[in-house]
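**Student:** Build me a structure from this.
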Amino acid sequence: MSEQFSGTKEVSEKLAFNLEDLNIYLEKKDINIGNILNYEQFKGGQSNPTYLLTSENNKYVLRRKPPGKLLKSAHAVDREYKVLTSLQNTEVPTPKTIHLCEDESVIGTIFYIMEFCDGNIFWDPFASEIDKGRRSLVFDQLNQGISLLHIQDIKTLELEDFGKTGNYIERQVSRWTKQYFDSETEKIDSMHKLIEWLPKRIPKQKYVSIVHGDYRLDNVVFDNNDNNIAILDWELSTIGDPLADFGYHCLLWHIGKIDNDVAKGLGIPNEDEYLNKYLSRTKMQLDSDWEFYIIFSLFKVAGICQGILGRVRDGTAASEFALQMGKRAIEYANLGWEKAKNIS
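**Tutor:** Predicted structure coming up:
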């Protein structure tokens, strides 16, 4: 899997752009990163096309909206740029931003440029390519990264307008319900049942923070010693409920069926240990709603997968991996409904 998604490849014809136009624009805007000599496309990721730029001085990353028909509010690279820029002077580990271009005439869609963080991305959810001792350190860094994000003060960062502060899950249920129906290729009965069940069970929101929206192992790059990380892919970030964001992050233990014995064998915390470490770091409290957050997160990831399948249908995502991910919508919706129907 690592070879399939790590590194770069030749830019696909559909996602190519004119390098001369980019260089003329950067010079005109006095963006001092040097003349871009060549560019390649990163293999990983199915949402916003991402490129490695090699200039005469250094390497950088360009991230853009994909061309073609898009769902409303999707692929919001301008929002990614805003939150990344706001977090630059905090302890939250993120790449440094350089420039946002909203002029679609330059390369065909809006884009931003940020620093290139060299290191390792573990595409396997359990980081199976490394040993147990190293894996334990990786999961601790992963826990610390999301904990640091969730304790940031949105007022200090001037991000009060980055999203609404209340009713996060209600809004998320509405959003992913709409995306599901916009992208539906066949009826998933369990998804329809979750759409009816979820709004009746939403707990009161206790905390407000920046939420990443898709925090998982393969959206984090680790330095070669696993001591420092950089969190990537902020497309779904907003203001919301940090416990819901952390619940989504913890789907690994449910989808991967990681019980205590499996966790011990892998050298990672079990779910309770991982959750308690997060609660200790953030000073948050959790009552009896953890199972709801997991069910909601399964619904959300099913909606994401269905959105990918919808893009395959519409011709804006054509890889075999995208098709496989889309088909997982049924699996995740079924698992969510199995858990939901057992709650009285």
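
**Student:** Going by C-alpha atoms from here, please, whenever you check contacts or count neighbours.
**Tutor:** Fine.

**Student:** Could you pull out the buried residues of stretch 293-309?
**Tutor:** In terms of neighbour count (16 or more other CA atoms under 10 Å), stretch 293-309 has its buried residues at 293-309.

**Student:** same thing with stretch 51-65?
**Tutor:** 51-55, 59-65.

**Student:** Confirm residue 72 sits in a strand?
**Tutor:** No: note on residue 72: no strand contains this position according to DSSP: H, G, I helix; E, B strand; the rest coil, which reports coil.

**Student:** before we move on, back to that, tabulate the buried residues of stretch 51-65 (a markdown table), appending secondary structure.
**Tutor:** Shown next, in a markdown table, are those (three-state DSSP):
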| residue | secondary structure |
| --- | --- |
| 51 | strand |
| 52 | strand |
| 53 | strand |
| 54 | strand |
| 55 | strand |
| 59 | strand |
| 60 | strand |
| 61 | strand |
| 62 | strand |
| 63 | strand |
| 64 | strand |
| 65 | coil |
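
**Student:** how about these in TSV, adding distance to residue 201?
**Tutor:** Output for the buried residues of stretch 51-65, formatted as TSV (distance: CA to CA, whole Å):
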residue	distance to residue 201
51	42
52	44
53	47
54	50
55	52
59	48
60	45
61	42
62	41
63	38
64	37
65	35
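
**Student:** which two in the residues you listed are spaced the farthest apart?
**Tutor:** Greatest spatial distance in the buried residues of stretch 51-65: 55 and 65, 21.8 Å, computed using CA to CA.

**Student:** quick revisit: mark which of the buried residues of stretch 293-309 are part of strands, please.
**Tutor:** The members of those all map outside strands under DSSP state E.

**Student:** can you tell me which of these are in helices?
**Tutor:** 293-309 (DSSP state H).

**Student:** Helices along this structure, start to end?
**Tutor:** 2-5, 19-28, 77-86, 132-150, 168-183, 189-197, 242-249, 251-255, 260-266, 271-282, 290-314, 320-340.

**Student:** To check against the first, give me the structure of this:
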Amino acid sequence: MSQPDRTTPGIDRDAVNGWLTEHVDGFTGPATYQLIAGGRSNLTYLVTDAGGTRYALRRPPTGSVLASAHDMGREWKYISAMQGSGVPVARPLAFCDDHSVTGADFYVMDYVEGIVLGSEEDAENVSLEARAKASEDIADVLAALHAIDINGLDVPGSRKTSGYIQRQVERWTAQVEAVMPPETDRVRTVARMLLEDIPPQITGIAHGDFRMGNVAVNPEGKIVAVFDWELATTGDVLADLGWLISSWSQPGEEFATTRTPTGAPGFWTRDQVAQRYAEKSGNDISRLDFYVAFQRWRGACIQLGVRHRYEAGAMGDDGYDHRQLDALIDHALRNAEESLR
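**Tutor:** As a prediction, the model looks like this:
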């Protein structure tokens, strides 16, 4: 295998051009490759072939990564299963598990033109009316996802009708205990509180990272694609709603579970989004506070892992000041504990 193109990390242009020519109908090489989303998650490239047709290519991060954390086969199976479901996703075109091509599994899908609202700055690209429409549509799309009958679907995940939250709590507690940060006792305290009062499970497809920053909208605010299926599984669907609501900041708030555009004017409130989801899905959300607390706690566990990797030097020097995570972790753990009392 030749070395990946230096201007496009993770892509061996000659080998990928050849593979796409053989496996993607209508592809005309050579193509250009532009990294459009990267960082600590899977990498997304805009691929433009010689005829001007655009595609999106996804592969794991370069360097040392856990295969289970960046499972391209999982993503491929879920977006394939979403075809015709009412959940908008890009059309999958071809999957490659031959690492001699460019060093890792990857897949190719149609490129979907849209606007990703990942921050308040991004929200400036759409009108106030489009922000309201996006708020409505994200609740509707999540309800559509959770309405899919998982029986007969060829997707990874347990078909068990209970135990999802317990498994998640045990998994994340163990990951924190593996590095023993100063907040370990607080993590354990909230974990015990969660395990003592788990609601009955509503089983379906759980996206795992469903939030405004993982969808694309058109200029009117309608969702045209849901991205980043690397954490998708079958489990308790209300965990998705908990994550969406915990990451939904409102104007004037300082903290959210993850970066969000919803603090800008025009977006619905958390309550409006949750009620819309309840109306469209028919699911009982009377225990939503539990799921929001769980996701704030899970978000803190994730941030503890990120902070540890920075402190250990495993993340390199990318200019990010990881010390700002201290306040986010403290707020998330405190909020989760107060909600569960």
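
**Student:** among the helices of the first structure, which is nearest residue 110 of the first structure?
**Tutor:** Among those, the nearest to residue 110 of the first structure by CA to CA is helix 77-86 (7.5 Å).

**Student:** which residues in the second structure does the closest one align to?
**Tutor:** Counting by TM-score structural alignment, helix 77-86 of the first structure pairs with residues 72-81 of the second structure.

**Student:** got the contact list for the matching stretch?
**Tutor:** Applying CA atoms under 8 Å, 6 or more residues apart in numbering, the contact partners of stretch 72-81 of the second structure are 58-60, 89-92, 95, 105-107, 153-156, 228-232.

**Student:** Stretch 310-321 of the second structure now?
**Tutor:** Looking at what lies outside stretch 310-321 of the second structure - CA under 8 Å, 6+ apart - the contacts are 309, 322.

**Student:** Buried by neighbour count: which residues of it qualify?
**Tutor:** Those would be residue 310, for stretch 310-321 of the second structure by 16+ other CA under 10 Å.

**Student:** Over to stretch 245-253 of the second structure?
**Tutor:** Using 16+ other CA under 10 Å as the test for burial, stretch 245-253 of the second structure gives 245-250.

**Student:** Can you lay out these as JSON lines showing distance to residue 162 of the second structure?
**Tutor:** What follows is those, written out as JSON lines (distance: CA to CA, whole Å):
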{"residue": "245", "distance to residue 162 of the second structure": "22"}
{"residue": "246", "distance to residue 162 of the second structure": "23"}
{"residue": "247", "distance to residue 162 of the second structure": "25"}
{"residue": "248", "distance to residue 162 of the second structure": "27"}
{"residue": "249", "distance to residue 162 of the second structure": "30"}
{"residue": "250", "distance to residue 162 of the second structure": "33"}
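
**Student:** Can you pull up the most central residue in the second structure?
**Tutor:** Centroid-nearest residue in the second structure, with CA atoms, centre = their mean: residue 209, separated by 3.2 Å.

**Student:** Pretty sure that residue sits against residue 241.
**Tutor:** No: taking CA atoms under 8 Å as the definition, residue 209 of the second structure is not a contact partner of residue 241, at 9.9 Å.

**Student:** before we move on, the earlier item: out of the helices of the first structure, which gets nearest to residue 210 of the first structure?
**Tutor:** Ranking these by proximity to residue 210 of the first structure (CA to CA) places helix 132-150 first, at 6.1 Å.

**Student:** contact partners of the closest one?
**Tutor:** With contacts defined as CA under 8 Å, 6+ apart, helix 132-150 of the first structure is touched by 91-93, 127, 209-211, 215, 217, 220, 226-229, 231, 242, 246, 266-269, 274, 277-278, 281-282.

**Student:** after superposition, how close is that helix to the second structure?
**Tutor:** Compared with the second structure after fitting, helix 132-150 of the first structure deviates on average by 1.4 Å (mean CA distance after the TM-score superposition for the first structure).

**Student:** In the second structure, what range does that helix match?
**Tutor:** Aligned using TM-score structural alignment, helix 132-150 of the first structure spans residues 128-146 in the second structure.

**Student:** Over to stretch 108-117 of the first structure?
**Tutor:** So stretch 108-117 of the first structure sits over residues 103-112 in the second structure, by TM-score structural alignment.

**Student:** okay, how far is it across the matching stretch, tip to tip?
**Tutor:** Stretch 103-112 of the second structure has an end-to-end distance of 26 Å (criterion: CA to CA, to the nearest Å).

**Student:** Going by neighbour count, list what's buried in it.
**Tutor:** Neighbour-count burial for stretch 103-112 of the second structure [16+ other CA under 10 Å]: 103-112.

**Student:** Distance from it to the middle of the chain?
**Tutor:** Centre-to-centre, stretch 103-112 of the second structure and its host chain are 16 Å apart (CA atoms, centre = their mean, to the nearest Å).
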